[in-house]
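Chemist: Structure here, sequence nowhere to be found:
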């Protein structure tokens, strides 16, 4: 069993010092966790931004955070540390408005509705703004039955639970109109007549 992440005052103080460095580079600090690993610690810094995070971005943030931590050498103890800078994985829960905005177009599962009577739905995120999230809620149906088109639903923030992005394989680009029937717009296949004489 691995070591439990530290939530001690030193880790909290470190997050307070790292956050401005991450923000100055143009990113959001999503999480900072310090985990003891033998005689050293692993400092895991999770960053994100609206346009996503590339490997070059991770390297840029890693250099900036490493330099900032080197400037504070000794403030967090003499034990060596390993710095890990990463972006949030697909399993990261959607809890803040910016998480929802960054996942527009993605399929999610989320509890929606007033506390005590919320229902779990699968839906595509169409938009997120100051009022809440617009979802295209998938219709529940029997396996093998023809799938009904999704229903557009505006959910205010106070009625929105924690969302989880669903992994999709072979997904096509979403239609502009989530209520349209994809079979209606499908063109007829062209004839394969190549003029084929002998």
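Modeler: That came through, no problem. In this text, all values refer to a predicted model and were calculated from it rather than measured experimentally. Numbers count the residues shown, from 1 in each chain.

Chemist: contacts, neighbours, all on C-alpha from now
Modeler: Noted.

Chemist: would residue 22 count as being in a helix?
Modeler: Yes - assessed with DSSP: H, G, I helix; E, B strand; the rest coil, residue 22 lies in a helix.

Chemist: Count the neighbours of the residue nearest to residue 104 when sequence neighbours are not counted for me.
Modeler: Computed as Cα to Cα, 6 or more residues apart in numbering, the closest residue to residue 104 that is not its neighbour in sequence is residue 125, at 4.9 Å. The local packing of residue 125 (other Cα atoms under 10 Å) involves 24 other residues.

Chemist: if I look at residue 125, how far off is residue 11?
Modeler: Distance of residue 125 to residue 11, given as Cα to Cα, to the nearest Å: 34 Å.

Chemist: and what of residue 86?
Modeler: Separation of residue 86 from residue 11 (Cα to Cα): 17 Å.

Chemist: Residue 160 now?
Modeler: Taking Cα to Cα, one finds residue 160 at 30 Å from residue 11.

Chemist: ditto for residue 81
Modeler: Taking Cα to Cα, one finds residue 81 at 12 Å from residue 11.

Chemist: Name the secondary structure element that contains the residue lying closest to residue 66 once chain neighbours are set aside.
Modeler: The spatial neighbour of residue 66 that comes closest, neighbours along the chain excluded (Cα to Cα, 6+ apart), is residue 83 at 7.3 Å. Residue 83 is part of strand 81-86, with elements assigned from DSSP states H and E.

Chemist: structure B:
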């Protein structure tokens, strides 16, 4: 699986550079009986459907030209925006999110929970500081980066 992700990442990077888009994520997953190759792209101000279609067409051409085919099974190619709740995976994603409201899922509990939402206040190589509302009290939690299972931007309600 990871070889597919690596191959597609290598193929799509020049397309991203040409159009000045950001590659957010590439995933190759099986859902039910179908395989999906998903490429999430963005740019400052957001990405539109025509731009997604352009990347899809250009990437599809590159994939079709490869011999041997790096993806032997049938799959659906989806190129889209990561949405308002975009994942935070790369160090740059976290750096851009300082000051933003985020959702963090942890491998192990810190305090009473494995899930927190709050404003990302500070970021170091080892940890992040998150301002959270715990039962009406505002606290700052320091979360080790190695303990983060998943993180994404979140919408505050």
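Modeler: Sure, I can see it. If you're wondering where the values come from, they're calculated on a predicted model, not measured in any experiment.

Chemist: Share the number of residues neighbouring the residue in structure 2 that residue 71 of structure 1 lines up against, please.
Modeler: Residue 71 of structure 1 maps onto residue 65 in structure 2 when the alignment is built from TM-score structural alignment. With neighbours defined by other Cα under 10 Å, the count for residue 65 of structure 2 comes to 10.

Chemist: ok, now residue 37 of structure 2?
Modeler: For residue 37 of structure 2, using other Cα under 10 Å, the count is 18.

Chemist: Tell me where structure 2 has strands.
Modeler: Here structure 2 has its strands, by DSSP state E, at 22-31, 34-42, 76-80, 101-110, 113-123, 127-134, 137-144, 148-153.

Chemist: Now tell me what touches the fourth one from outside.
Modeler: Outside strand 101-110 of structure 2, the residues that touch it by Cα atoms under 8 Å, 6 or more residues apart in numbering are 114-120, 143, 147-156.

Chemist: And that strand, how far out from the chain middle?
Modeler: 16 Å (Cα atoms, centre = their mean, to the nearest Å).

Chemist: Equivalent analysis for the last one, please.
Modeler: Taking Cα atoms, centre = their mean, the mean C-alpha location of strand 148-153 of structure 2 is offset from the chain mean by 9 Å.

Chemist: So what touches that strand?
Modeler: 84-89, 97, 100-107.

Chemist: thinking again about what came up before, in the strand holding residue 83 of structure 1, what's buried?
Modeler: 81, 83-86 (16 or more other Cα atoms under 10 Å).

Chemist: closest to residue 23 of structure 1 among the residues you listed?
Modeler: residue 85 (14.0 Å; Cα to Cα).

Chemist: And for the counterpart of that closest one in structure 2, nearest residue in space, chain neighbours not counted?
Modeler: Aligning on TM-score structural alignment places residue 85 of structure 1 opposite residue 79 in structure 2. Leaving aside its sequence neighbours, residue 79 of structure 2 sits nearest to residue 39 (Cα to Cα, 6+ apart; 4.7 Å).

Chemist: The one you found touches residue 29, doesn't it?
Modeler: No - at 11.4 Å, residue 39 of structure 2 does not count as touching residue 29 under the criterion of Cα atoms under 8 Å.

Chemist: can you count the residues close to the spatially closest residue to residue 104 of structure 2 that is not a sequence neighbour?
Modeler: Beyond its immediate neighbours in the sequence, the residue positioned closest to residue 104 of structure 2 (Cα to Cα, 6+ apart) is residue 151, lying 4.5 Å away. Residues near residue 151 of structure 2, counting by other Cα under 10 Å, number 21.

Chemist: so what corresponds to residue 151 of structure 2 in structure 1?
Modeler: Per TM-score structural alignment, residue 151 of structure 2 is aligned with residue 163.

Chemist: Next: residue 17 of structure 2.
Modeler: Checking TM-score structural alignment: residue 17 of structure 2 goes with residue 24.

Chemist: Just give me the neighbour total for its match.
Modeler: By other Cα under 10 Å, the residues close to residue 24 of structure 1 number 11.

Chemist: separation between it and residue 88 of structure 1?
Modeler: For residue 24 of structure 1 relative to residue 88 of structure 1 (Cα to Cα), the value is 19 Å.

Chemist: do the same with residue 123 of structure 1
Modeler: For residue 123 of structure 1 relative to residue 88 of structure 1 (Cα to Cα), the value is 21 Å.

Chemist: Between the two, which has more neighbouring residues?
Modeler: The residue with more neighbours, out of residue 123 of structure 1 and residue 88, is residue 123; 25 against 15, by other Cα under 10 Å.

Chemist: The more buried one - nearest residue in space that isn't next to it in sequence?
Modeler: Closest to residue 123 of structure 1 by Cα to Cα, 6+ apart is residue 137, at 4.1 Å.
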